[in-house]
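S.K.: need a 3D model of the sequence below.
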Amino acid sequence: MSKIEKVLATGKTHTTAVTPSSVHSNVNLKLSAAGGRDISFDNIVAHPSAEQLFAGAWSSCYTLALTLAAAQNKVTLPADTSVDIEVDLGQTGDAYFLGARLIVNLPGLSQDAALTVAHAADQICPYSKAVRGNIDVAISVTTA
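M.R.: The predicted structure is shown next:
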């Protein structure tokens, strides 16, 4: 697995806690261009980047995995649980790679409980399993 030397584009998502009744609800996407610029779409269909779509699908799946991991570990997730995922498309030499950062926000939990749930969710989530060993992934947990 190679590390990215030059980031070409980043897809970012922010996903809030998923409840079983909302698993099949609509998805609302707010898109931004490289460099953090918001995009205004007037009379055209929005086309998210592959990195944004991948981050969105992964964050939705991972957030549901957090719910399962919390239940398995007898931890009650805070109402304001959220996951931020950033997927980078980058280059090292002539080769292209993906990299990702998961920021798991579990305000009010102890750091130990939050880490346990976050890493258990990483073991449950099919997207996390699919990329494990294939791309560079960093997981950080905040409890504040």
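S.K.: from here on, just use CA atoms for contacts and neighbour counts.
M.R.: OK.
S.K.: against Asp94, how distant is Leu68?
M.R.: 40 Å (C-alpha to C-alpha, to the nearest Å).
S.K.: all helices of the protein, in order?
M.R.: 50-72, 111-124, 126-131 (DSSP state H).
S.K.: if we can go back for a sec, neighbour-wise, which of Leu68 and Asp94 wins?
M.R.: Shown here are Leu68 and Asp94; by other C-alpha atoms under 10 Å, Leu68 has more neighbours (18 against 5).
S.K.: hang on, isn't that one packed against Gln123?
M.R.: No. Contact criterion C-alpha atoms under 8 Å: Leu68 and Gln123 do not qualify, at 10.9 Å.
S.K.: one more to line up against the first:
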Amino acid sequence: MIEIEPVYTTEAIATGAGRNGHVQTADGRLSFDLAIPQEMGGSGEGANPEQLFAAGYAACFHSALQMVARHAHKDLGDSSVGAQVSIGKAGEGFGLAVTLEVVIPDLPHDEAQQLANQAHQVCPYSNATRGNIRVDVVVVDD
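M.R.: Modelled structure (predicted):
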């Protein structure tokens, strides 16, 4: 287990009927009605936990990528990170899988993949999921 010295802590509160309820951060900056996706038999008329996880992971991984690029003296240019989060049956319950799609238009594919692999070692979300769920890091050529 990784031990940390917290520099920031936030809180989100879920109310209502879980995936068909509401989530809000304690400071009120984020506030979402939730709905089960249509693919899972719901209305799809609200956000869902997988979307929120994808957004957080994409942003966090992009920050990690920028950090490792700075240390390597590489310019990421107009880079981006997309996170595809899947939920599906896993044994008796459900599990998640993630594909991170990294785009670094101005670097050769091999250099971009090397930076993405390094970011995967330092990203807090990657560290939290490592060994728990499948996470694929893929560099997509622009």
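S.K.: what does Ser140 of structure 1 correspond to in structure 2?
M.R.: In structure 2, the residue equivalent to Ser140 of structure 1 is Val138, according to TM-score structural alignment.
S.K.: can you give me the neighbour number for its match?
M.R.: 17.
S.K.: cool, Val139 of structure 2 as well?
M.R.: Val139 of structure 2 has 21 nearby residues by other C-alpha under 10 Å.
S.K.: which residue lies nearest the spatial centre of structure 1?
M.R.: Ile85 (2.9 Å; C-alpha atoms, centre = their mean).
S.K.: and it, how far from Ser140 of structure 1?
M.R.: 10 Å.
S.K.: and Leu106 of structure 1, by the same measure?
M.R.: For Leu106 of structure 1 relative to Ser140 of structure 1 (C-alpha to C-alpha), the value is 11 Å.
S.K.: translate Pro107 of structure 1 into the numbering of structure 2.
M.R.: So Pro107 of structure 1 corresponds to Pro105, using TM-score structural alignment.
S.K.: isn't its match right up against Glu111?
M.R.: No. If you go by C-alpha under 8 Å, Pro105 of structure 2 and Glu111 don't touch, sitting 11.1 Å apart.
S.K.: who has more neighbours out of the two?
M.R.: Neighbour count, other C-alpha under 10 Å: between Pro105 of structure 2 and Glu111, Pro105 has more, with 16 against 13.
S.K.: sorry, back to before: intersection of neighbour lists for Ile85 and Ser140 of structure 1?
M.R.: Common contacts of Ile85 of structure 1 and Ser140 (C-alpha atoms under 8 Å, 6 or more residues apart in numbering): Arg101, Leu102, Ile103.
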